[in-house]
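The following block contains a protein sequence and its predicted model.
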Amino acid sequence: MSNTMIKNDLNQADFTEAGEPFRLFAEWLQDAERSEPNDPNATALATVDPDGMPNVRMVLLKGFDERGFVFYTNFESVKGQEILSSMKAALCFHWKSLRRQVRVRGPVEQVPDEEADAYYASRPRGSRIGAWASKQSRPLESRFALEKAVAEYTAKFAVGEIPRPSYWSGFRIVPVSIEFWHDRPFRLHDRVLFKREGDEGWSKTRLYP
């Protein structure tokens, strides 16, 4: 039996008996950071367009606490516009190496400017330049046009700090439900659903696989 399978078996009691979701999510994310070969914080972000058509793409989780789950993007991109239109979204984490999944659903709020500024300042300089150069989701005539824009902004911000573009910031999904799923033999998986019950905290329900 592999070390991962042993760890998963040992964690079964903690998983099913957890009293609230955030500590459990933190433990699972830490496990993923040790076992996933790339981007353990990658998550599928689901939104809907103004016509109600669903859309999904991968983003990177950049922070979480009891307030919710945070990621950053260009607000003028398709996902940015779809979120600003509905202010609702969902996430799905899948860690193949651990045979685990977490689903998050809830309303969305914008992070405060100071929070976005702090994260933006922590990014590599090239990524900060990229936020200015990329008109995310819009038609691009050629790779050369993108490289030209990068060169122009590199020259513009050659000295000193690079300010955060007004259209680039963060969203926080405030979960109303968080579901944990763990693979078990014969597709008899473990599923536990946490639902926010207002000021009363979280309810917990075990689900059929």
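Okay, I see it.

hey, let's count contacts and neighbours off CA atoms from now on
OK.

For S137, list the residues it contacts.
Residues near S137 by Cα atoms under 8 Å, 6 or more residues apart in numbering: 77-78.

and what of the one 3 residues further on?
Neighbouring residues of L140 by Cα under 8 Å, 6+ apart: L146.

try it again with 10 Å
134, 146 (Cα atoms under 10 Å, 6 or more residues apart in numbering).

SS state for it?
Three-state call for L140 (DSSP: H, G, I helix; E, B strand; the rest coil): coil.

And the helices in the protein?
3-10, 12-17, 21-35, 78-86, 113-122, 125-133, 143-156 (DSSP state H).

got those helices as TSV, with distance to N55 and mean neighbour count columns?
Formatted as TSV, those follow (distance: least, Cα to Cα, whole Å; neighbours: other Cα atoms under 10 Å):
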stretch	distance to N55	mean neighbour count
helix 3-10	32	12
helix 12-17	30	14
helix 21-35	25	16
helix 78-86	8	19
helix 113-122	25	14
helix 125-133	22	18
helix 143-156	25	14
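
putting a second one here so we can go through both:
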Amino acid sequence: MRSEYTSDGLDESELAPTPLQQVRRWVAEATARQADLGDVAEPTALSVATVDADGRPNVRTVLMRFLDARGPGFVTDLGSAKSRELTANGAVAASLTWAAMHRAVRFRGRAVLVGRDDIDAYFRARPWGSRISAWASDQSRPVADRGALVAAYERYAALYPDTGSPDDVPVPDTWGGWRIDCDEVELWAGRRDRLHDRLVYARVTDGDLGTPTAWTVHRRQP
């Protein structure tokens, strides 16, 4: 299969002053397109790549739950494979991809733990069933079968019944999250004849994703 990319691409003159503003703009446009056309499922689906103890890459897709000046972030069990790998080696890369829009964003940097206040606030905002699942799943570990997983869910559902309160399920000690402290943010926009646009915010000094002076912009060949 081969398809032609007919998007308008991305020009330097269109870039926001900071990577935070630019990424937020594209996320908002992807979210709006999903609402209008329905062809950008899960606009915040984030593919996260880590390295295991043997130096082998590992990638999985999570949902981006945080996006502020400190970097994009996601939630996970702190005993999961991704958490164990990030604890041992903080180097991390991640990407958002909106195929229907011929756009993608790449993040590269170091992983840092999300603060407990942010984790607690986000956990309380989750649906009751999702909070129960955080208790039921020993993430990334083997399980005998689907029945064993369902049984664990039902056990915790009985322990913490749904009362309609955000506090009816406590936050598991092993539940947390990671942010990417970025040193590079790349915007990719598809063009005809594979002459795609790749514009990169590269860190040049101290500052966060919302600090204009912390970043320089250059273009990469496709």
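Nice, thanks for sending it over. Here the structure is a predicted model, which means the values were calculated and not measured.

Tabulate the helices of the first structure (a markdown table), appending distance to V192 of the first structure.
Converted to a markdown table, the helices of the first structure look like this (distance: least, Cα to Cα, whole Å):
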| stretch | distance to V192 of the first structure |
| --- | --- |
| helix 3-10 | 15 |
| helix 12-17 | 7 |
| helix 21-35 | 10 |
| helix 78-86 | 27 |
| helix 113-122 | 32 |
| helix 125-133 | 38 |
| helix 143-156 | 45 |
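
wait, which of those helices is closest to S177 of the first structure?
helix 21-35 (9.3 Å; Cα to Cα).

who touches that closest one?
If you take Cα under 10 Å, 6+ apart as the criterion, helix 21-35 of the first structure is touched by 4, 7-8, 11, 14-18, 36, 38-41, 64-68, 93-98, 100-102, 177-180, 192-196, 202-204.

how about a cut-off of 8 Å?
The contact list for helix 21-35 of the first structure, computed with Cα under 8 Å, 6+ apart, reads 4, 15, 18, 40-41, 65-66, 95, 97-98, 178, 194.

likewise stretch 65-82 of the second structure?
Contacts of stretch 65-82 of the second structure (Cα under 8 Å, 6+ apart): 20, 24, 44, 50, 62-64, 83-84, 114, 119, 134, 138-141, 174-182, 208-210.

Please work out which residues of the first structure line up with it.
Mapped onto the first structure using TM-score structural alignment, stretch 65-82 of the second structure spans residues 62-79.

Could you do stretch 128-142 of the second structure as well?
Against the first structure, stretch 128-142 of the second structure falls on residues 125-139 (TM-score structural alignment).

Ends of that stretch, what's the gap?
25 Å (Cα to Cα, to the nearest Å).

Report the distance from that stretch to the chain centre.
Counting by Cα atoms, centre = their mean, to the nearest Å, stretch 125-139 of the first structure is centred 19 Å from the centre of its parent chain.

between the contacts of helix 21-35 of the first structure, which is closest to S127 of the first structure?
N41 (17.8 Å).

does the closest one really touch L60, like I thought?
Yes. Between N41 of the first structure and L60 there is a contact at 5.5 Å, judged by Cα atoms under 8 Å.

show me the biggest strand of the first structure in terms of residues.
strand 100-110 (DSSP state E).

helices and strands around that one, which ones?
Using 3 or more Cα pairs under 8 Å, 6 or more residues apart in numbering; DSSP states H and E, the elements in contact with strand 100-110 of the first structure are strand 88-95, strand 168-173, strand 177-182.
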